[in-house]
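# Show me the folded form of this:
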Amino acid sequence: MTLIASEPVSDDRDIPFLPLALGLAGLAPFIALALTIALGGSGAAGFDPASALLAYGAVVLSFLGGAHWGLALRHPSPDIRTALYLGAALPPLWAVAGLLLGGAVGLGMVAVGLAAQGAVDGLRSGRFAAPRWYGRLRALLSALAAVATAAAAVVVASQQM
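Just a heads-up that it's a prediction; the model follows:
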């Protein structure tokens, strides 16, 4: 399997450096915003860190749905393609519901969405044209993002009481 035509991967169980590095970099906003919320701070220039975390989580869920849309495009079976397309549409719809509800409930929804998408990615690892390493990478990233977002939801909920 190749990620890019000029970049052969000898064993698709090993997570390539670039997806790992970019994935870990993508965790920085989850962790930084959750810590800002937990420490009671406000963001630079006075932005609301809870709203920023909610928006970032929604963007990530939409991105993950798009990744599954890409898997659907490559599948030869029309029935499986249909199921993959439907599954790909769920994360962004879930994220929009979280954005509309906002606050602790919205953050909780995004945390659940991230955890659920991590589980789905694990199940699809090595299937539907996804390399085997994808599930391991997504499990790690989804777990950390979901925990950070859930912790922020708990703090925001306690502030709303």
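# contacts, neighbours, all on C-alpha from now
Will do.
# what helix or strand is residue 23 on?
helix 17-38 (DSSP states H and E).
# Residue 3: which element?
Assigned by DSSP H and E, residue 3 belongs to strand 2-4.
# helices or strands up against the helix or strand just after that strand?
Going down the chain from strand 2-4, the next helix or strand is strand 7-8, by DSSP H and E. If contacts are counted by 3 or more C-alpha pairs under 8 Å, 6 or more residues apart in numbering; DSSP states H and E, strand 7-8 sits against no helix or strand.
# can you list contacts of strand 7-8?
1-2 (C-alpha atoms under 8 Å, 6 or more residues apart in numbering).
# after the helix holding residue 23, next one along is what?
helix 49-74.
# got the buried residues for that following helix?
Residues of helix 49-74 classed as buried: 49-62, 64-66, 68-72 (neighbour count, 16 or more other C-alpha atoms under 10 Å).
# Now the second one, please; I'll put the structures next to each other:
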Amino acid sequence: MQTPIRSTGWFVHHEYLRDIGLKAAHWGFCKDLRGTAQISSRTPLPCPRQNAIFGHNLARGQHVDLSFHAQSPPMIPRAALTLGLAGLLPFVYGLATILSPGLAEATIRAIGPRFAGQYVLIAYGTVILCFMSGVLWGFAARGAEQAWTGYALSVAPALWAFFFVGGGATQALAALLTGFVVLLVIDQQFTLWGLTPRWWMKLRLMLTSGVALCLAGGLWLG
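Presented below is the predicted three-dimensional model:
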């Protein structure tokens, strides 16, 4: 008689798991108490450590929580979300100094003209575009199969900033705006390769929207 291992809304047949042992992290047929759901044999769990623990516990017949297989949207870690949103502040401040001549004048008197108006948008935007090249390089280092393509794409934002951000404020802002839009496409490609965290595109869409809005505002109003 098969003894089910019960968890939060799920159960898995013990005899089947005993046959596949530690490979239960990648293979399995789970039945929901309210229906059925197939776990693909080609879809690993979120990380190798979880794979090992999951398969080990199931093979031993221990109770486990399979609720993470539900297709719930990935949560952005609080640290990444907080620091990412904080990174938008210089963009927002630069746009604010364009909209408010008084704020721009006070900023220039206090800390200098390079921290106001289009200047701060261009300088900080260039820094962030180059910073994202470093982030993508780190992702590329994880993908052996896409090594050459991944590394080439990762340096593209920095090279774009080096060659095209210049020639006056209008041209520089237009180049940055284009660069951040293309960067989002590269982010999506790295996500399709499975090299980014599951929540990565959710965060990148949010931050890129904020950056693009500020750059477009600076381009239009500056």
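# do you know how far residue 158 of the second structure is from residue 133 of the second structure?
Distance of residue 158 of the second structure to residue 133 of the second structure, given as C-alpha to C-alpha, to the nearest Å: 6 Å.
# just to revisit the earlier point, who are the packing partners of the helix holding residue 23 of the first structure?
helix 49-74, helix 132-160.
# Switch the ones you listed over to TSV; also include distance to residue 109 of the first structure.
Formatted as TSV, those follow (distance: least, C-alpha to C-alpha, whole Å):
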stretch	distance to residue 109 of the first structure
helix 49-74	9
helix 132-160	9
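# The ones you listed: which one's closest to residue 14 of the first structure?
Among those, the nearest to residue 14 of the first structure by C-alpha to C-alpha is helix 132-160 (5.8 Å).
# quick one on the thing from earlier: go ahead and name everything in contact with the helix holding residue 23 of the first structure.
42-43, 49-50, 52-53, 56-57, 137, 141, 144-145, 148-149, 151-152, 155-156.
# at 6 Å what do you get?
49, 145, 148, 152 (C-alpha atoms under 6 Å, 6 or more residues apart in numbering).
# Report the aligned residue range of the second structure for that helix.
Counting by TM-score structural alignment, helix 17-38 of the first structure lines up with residues 78-99 of the second structure.
# Can you give me the end-to-end span of that stretch?
End to end - C-alpha to C-alpha - stretch 78-99 of the second structure spans 31 Å.
# in that stretch, what counts as buried?
Going by 16+ other C-alpha under 10 Å, stretch 78-99 of the second structure has these buried residues: 81, 88, 90-99.
# Nearest to residue 164 of the second structure among those residues?
Among the buried residues of stretch 78-99 of the second structure, residue 91 lies closest to residue 164 of the second structure (C-alpha to C-alpha), at 19.5 Å.
# and the gap between the closest one and residue 209 of the second structure?
12 Å.
# repeat for residue 14 of the second structure
Taking C-alpha to C-alpha, one finds residue 14 of the second structure at 48 Å from residue 209 of the second structure.
# Could you do residue 188 of the second structure as well?
In this view, residue 188 of the second structure and residue 209 of the second structure are 15 Å apart by C-alpha to C-alpha.
# Looking at these two, which has the bigger crowd around it?
residue 188 (17 against 14; other C-alpha atoms under 10 Å).
# What does the more buried one correspond to in the first structure?
The equivalent of residue 188 of the second structure in the first structure is residue 122 (alignment by TM-score structural alignment).
# OK, contacts around that match?
Contacts of residue 122 of the first structure by C-alpha under 6 Å, 6+ apart are residue 135.
# Could you rerun that using 7 Å?
Applying C-alpha atoms under 7 Å, 6 or more residues apart in numbering to residue 122 of the first structure gives the contacts 135-136, 139.
# Distance to residue 98 of the first structure and neighbour count for those residues - can I get that in CSV?
Formatted as CSV, the contacts of residue 122 of the first structure follow (distance: C-alpha to C-alpha, whole Å; neighbours: other C-alpha atoms under 10 Å):
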residue, distance to residue 98 of the first structure, neighbour count
135, 25, 23
136, 26, 18
139, 21, 20
